[in-house]
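Chemist: I need the structure of the sequence given here:
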Amino acid sequence: MHAAAATTSPIQVYGAWHCSDDACTWATVRDMTDFDQKNHWLVDRGDGHPSVNLVVLSFVNPLRLLDGTTDAGDTNGVPNGMTSAIVNYFTSHGIRVMLSIGGITYAGDWDTALGQNPTLLGQKAAALATQLGVGVEIDYENASSPNLTGLQSFVTAYRAAHPYDATGADPTARLTIDVAAGDRWLTGIDQYATANWLNTSNPVLDYANAMVPSKQPSSATGAESNWQEHLTGKPTYSPPIPPLAPAKFTGSLYIAEGSSVRPECTNFSTSLESSTGSWVQSAAPAGAGTTPGLLGYMFWAAEMPSTRGVTTDPPNTCQGGVGVGSSTYGVPVPMPALRQN
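Modeler: Reported below is the predicted structural model:
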């Protein structure tokens, strides 16, 4: 008798990007009492347990990091608000912390930095990870002509300092990349990362995040059809985008931005993290990997992701959506060793 293969996998990654109170620049040092008042929902969903097991501080400007810029918002290339106090606020509750380098606003600065000295940029990112005890996310949103040679040099330099660690024990070894919601945007980066860095036999990056699309999908099917593109790949593209193992990516949903408070933040029962949950935990491999289910969810974004639209500040904090989801799905804190296949 053969034991039946599992048809679902538990959610392992359940995280939020964090934009501070200035639309993702982190330009000022935060008063920690104020920070806790606005962000306590992340570390306590109401029962003393965190709502998430990962927070990604967004964004570091890659060119300022390379140049070691000190200006109104940065010191030695690092946003002033990305301090050890912020990191410790989360890690003291068992929440993993990463820094995202890039974002759509800094796409051109990624190009410039990769054109100048991608190896040094990778070394500086690795040193920053060591300094703060965090991981790094690559968010390089050049859809037309990404510098993949430079990006490879960046990854190689980072991995020389912090080798891949399947156990997850070393927070600085966590290195991830953002791809589009599906396979039809950021195709160059998507193809290269899927083929070279995200295969299960010789992994280089830990996983990818399928980012939010331009607006929240109107249905579970809409979100799932985007994510399915990663599972299936695009064999007709030139070069083809290979299938991505379910265990090598997360799917993303909005919790803020826009004119109205979102159920994904405040009301789990009517949220997409509820309606997509069975699919996310059971999505079958379609040519890569052996176990079902995405790694989990990422949420865009905590506090103030945009100067316009809703935030996750009180009274619109996200215990009722993200927090209830973490309870419903039994999200482990701290994050366990991730599925590798």
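Chemist: alpha carbons only for contacts and neighbour counts from here, please
Modeler: Noted.
Chemist: ok, V29 to D139 distance?
Modeler: Using CA to CA, to the nearest Å, V29 is found at 23 Å from D139.
Chemist: Same check on Q319?
Modeler: Q319 sits 27 Å away from D139, taking CA to CA as the criterion.
Chemist: follow-up on the earlier one: and V29 and D139? Which one has more around it.
Modeler: Comparing V29 with D139 by other CA atoms under 10 Å, the one with more neighbours is D139, at 24 against 15.
Chemist: Next, the second sequence, to be compared with the first:
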Amino acid sequence: MRVPFGKVKTFAAAAVLAAAALAVPAAAAPAGAATGTPPQVYGAWQCSNDACTWATVRDMADFDHANHWLVDRGDGRPSVNLVVLSFVNPLTLLNGTTNSGNSAGVPVGMNQAVVDYFTSHGVRVMLSIGGITYTDDWNTALAQNPTLLGQKAAALASRLGVGIEIDYEQSASPDTAGLQAFIDAYRAAHPYDASGADPTARLTIDVAAGDRWLIALDQYATANWLTPANPVLDYANAMVPSKQPSAGSAESNWQEHITGKSNYSPAIPPLAPAKFTGGLYIAEGSQVRPECTDFSSSLQNATGTWTQNAAPAGAGTTTGLLGYMFWAAERPSTRGVTTTPPNSCEGGVGAGATAFGVPIPMAPLRQS
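Modeler: All right, here's what the predicted structure looks like:
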């Protein structure tokens, strides 16, 4: 399904994968890149081959065939410096459910072999808890025992050596008190780490593309968890809208976060550019997107000058968004394109990593 200002998260069975590799075209440097702040986070949400359920253990040879572009842009260097395995059901995690697709509350496909596949190439790994399909389960889990849920998320992070992303897409009356208890419990186990040296300390949250959806969550997170002076979460991801935006629309959405909404009650305060990433599609609809295969024609190229030079407007001191996140690697939906060969994304995402000079492994993040 598609949700206004949210990520696409349609779940079902996988289709047959295609073959052949994609050559990497030469990348043109974005205009203005030399005077801006290059992306520090340049990552992809990763959906496995079953539309984000991760309900089967992957054959790692097949996994590499489908996802090799993530760890090799064509010259041996990864295309991204972060992958976010999506999604863990929060209620299943809280209950420690074991069934055909989960073991002790965790999808069986999200295992150490997959994590090590990426980390062995210098790519950071996080797990996303939630997604639009699991919104009601977030509500139930937070109502039942948010502290225990936070403790279980922290233990999962410790076991796999990963960070955690909060993807709680409750648009009306989100349980921010429960989410605060979840975060407090997680931070009790893994305190905020400005150095970024501890992967388990990386805790982030997803917000809408702009400030006009997930309003209450956005307001609370910006005011309480994402302030440079007292950071609780590392950063936010401004998710993709209902369809791929134009460059101008993407920039307008992201500017809303930087400026805030003073006319709302309560107001959404400004968000430091260094405290969020902007989301773009690489798999959407039936056509292969240039964001996946052709950097010169891509939105990451078209918005590169803006994202690297976006100025603070009331919060933060440094220019430039934290980076980009791409929705989504492999098979995010049972319908539409995938990022598997011959549609792998070395020529779009990978060429962008070269043009932007993305640090791999990820360097310590700007704090203000």
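Chemist: T92 of the second structure pairs with which position in the first structure?
Modeler: Here T92 of the second structure is matched to R64 in the first structure, going by TM-score structural alignment.
Chemist: Point to the residue nearest the middle of the first structure.
Modeler: Geometric centre of the first structure, nearest residue: N209, 5.2 Å, by CA atoms, centre = their mean.
Chemist: Just to confirm, what residue in the second structure is aligned with it?
Modeler: Checking TM-score structural alignment: N209 of the first structure goes with N237.
Chemist: quick one: the residue nearest to the centre of the first structure and T250 touch, right?
Modeler: Yes - using CA atoms under 8 Å, N209 of the first structure is in contact with T250, at 4.9 Å.
Chemist: anything in contact with each of those two?
Modeler: When CA atoms under 8 Å, 6 or more residues apart in numbering defines a contact, the residues bordering N209 of the first structure and T250 alike are M298.
Chemist: Show me where the stretch 201-350 of the second structure has its helices.
Modeler: If DSSP state H, counting those that start in this stretch is used as the criterion, the helices of the stretch 201-350 of the second structure fall at 215-224, 247-259, 290-293, 299-302, 304-309.
Chemist: Report the secondary structure state of V136 of the first structure.
Modeler: Of the three states, V136 of the first structure takes strand under DSSP: H, G, I helix; E, B strand; the rest coil.
Chemist: And it, what's its match in the second structure?
Modeler: In the second structure, V136 of the first structure lines up with I164, judged by TM-score structural alignment.
Chemist: How about the contacts made by that match?
Modeler: The neighbours of I164 of the second structure, taking CA under 8 Å, 6+ apart as the test, are 126-129, 153, 157, 200, 202-204.
Chemist: now do 6 Å
Modeler: 126-128, 203 (CA atoms under 6 Å, 6 or more residues apart in numbering).
Chemist: do P107 of the second structure as well
Modeler: Shown in contact with P107 of the second structure (CA under 6 Å, 6+ apart): 54-55, 101.
Chemist: Would you reformat the residues you listed as TSV and include neighbour count?
Modeler: Output for these, formatted as TSV (neighbours: other CA atoms under 10 Å):
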residue	neighbour count
W54	24
A55	21
G101	16
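Chemist: List just the nearest of those residues to H257 of the second structure.
Modeler: Distance to H257 of the second structure, by CA to CA, is smallest for W54 among the contacts of P107 of the second structure, at 31.9 Å.
Chemist: Count the neighbours of T25 of the first structure for me.
Modeler: Using other CA under 10 Å, T25 of the first structure is surrounded by 21 other residues.
Chemist: Name the SS class of it, please.
Modeler: coil.
Chemist: what about the alignment partner in the second structure of L114 of the first structure, distance to I183 of the second structure?
Modeler: Aligned by TM-score structural alignment, L114 of the first structure pairs with L142 of the second structure. Computed as CA to CA, the L142 of the second structure to I183 of the second structure distance reads 11 Å.
Chemist: on that earlier part again, how much space is there between the residue nearest to the centre of the first structure and P79 of the first structure?
Modeler: N209 of the first structure sits at a distance of 23 Å from P79 of the first structure (criterion: CA to CA).
Chemist: repeat for Y158 of the first structure
Modeler: Taking CA to CA, one finds Y158 of the first structure at 20 Å from P79 of the first structure.
Chemist: What is the corresponding segment of the first structure for stretch 338-355 of the second structure?
Modeler: Against the first structure, the aligned range for stretch 338-355 of the second structure is residues 311-328 (TM-score structural alignment).
Chemist: Go through the matching stretch and flag the buried ones.
Modeler: 311-313, 316-327 (16 or more other CA atoms under 10 Å).
Chemist: And stretch 107-114 of the second structure, end to end?
Modeler: 12 Å.
Chemist: Likewise for stretch 306-323 of the second structure?
Modeler: From its first residue to its last, stretch 306-323 of the second structure covers 11 Å (CA to CA).
Chemist: same check, this time on stretch 43-55 of the second structure
Modeler: End-to-end for stretch 43-55 of the second structure, by CA to CA: 23 Å.
Chemist: matching residues in the second structure for stretch 167-176 of the first structure?
Modeler: Residues 195-204 of the second structure are where stretch 167-176 of the first structure aligns, with TM-score structural alignment as the criterion.
Chemist: quick one: the matching stretch to chain centroid distance?
Modeler: Mean-position distance between stretch 195-204 of the second structure and its chain equals 14 Å (CA atoms, centre = their mean, to the nearest Å).
Chemist: just the buried residues of stretch 311-328 of the first structure now: which is nearest E264 of the first structure?
Modeler: G321 (5.1 Å).
Chemist: And L322 of the second structure, what's its match in the first structure?
Modeler: Match for L322 of the second structure (TM-score structural alignment): L295.
Chemist: Just give me the neighbour total for that match.
Modeler: The number of residues near L295 of the first structure, taken as other CA under 10 Å, comes to 26.
Chemist: Check M110 of the second structure too.
Modeler: Every residue meeting other CA under 10 Å relative to M110 of the second structure is counted, giving 24.
Chemist: Surely it is in a helix?
Modeler: No - judged by three-state DSSP, M110 of the second structure forms no part of a helix; its state is coil.
Chemist: Translate it into the numbering of the first structure.
Modeler: Using TM-score structural alignment as the criterion, M110 of the second structure maps onto M82 of the first structure.
Chemist: how close does that match sit to A193 of the first structure?
Modeler: Distance of M82 of the first structure to A193 of the first structure, computed by CA to CA: 27 Å.
Chemist: now D206 of the first structure
Modeler: D206 of the first structure is 11 Å from A193 of the first structure, where distance means CA to CA.
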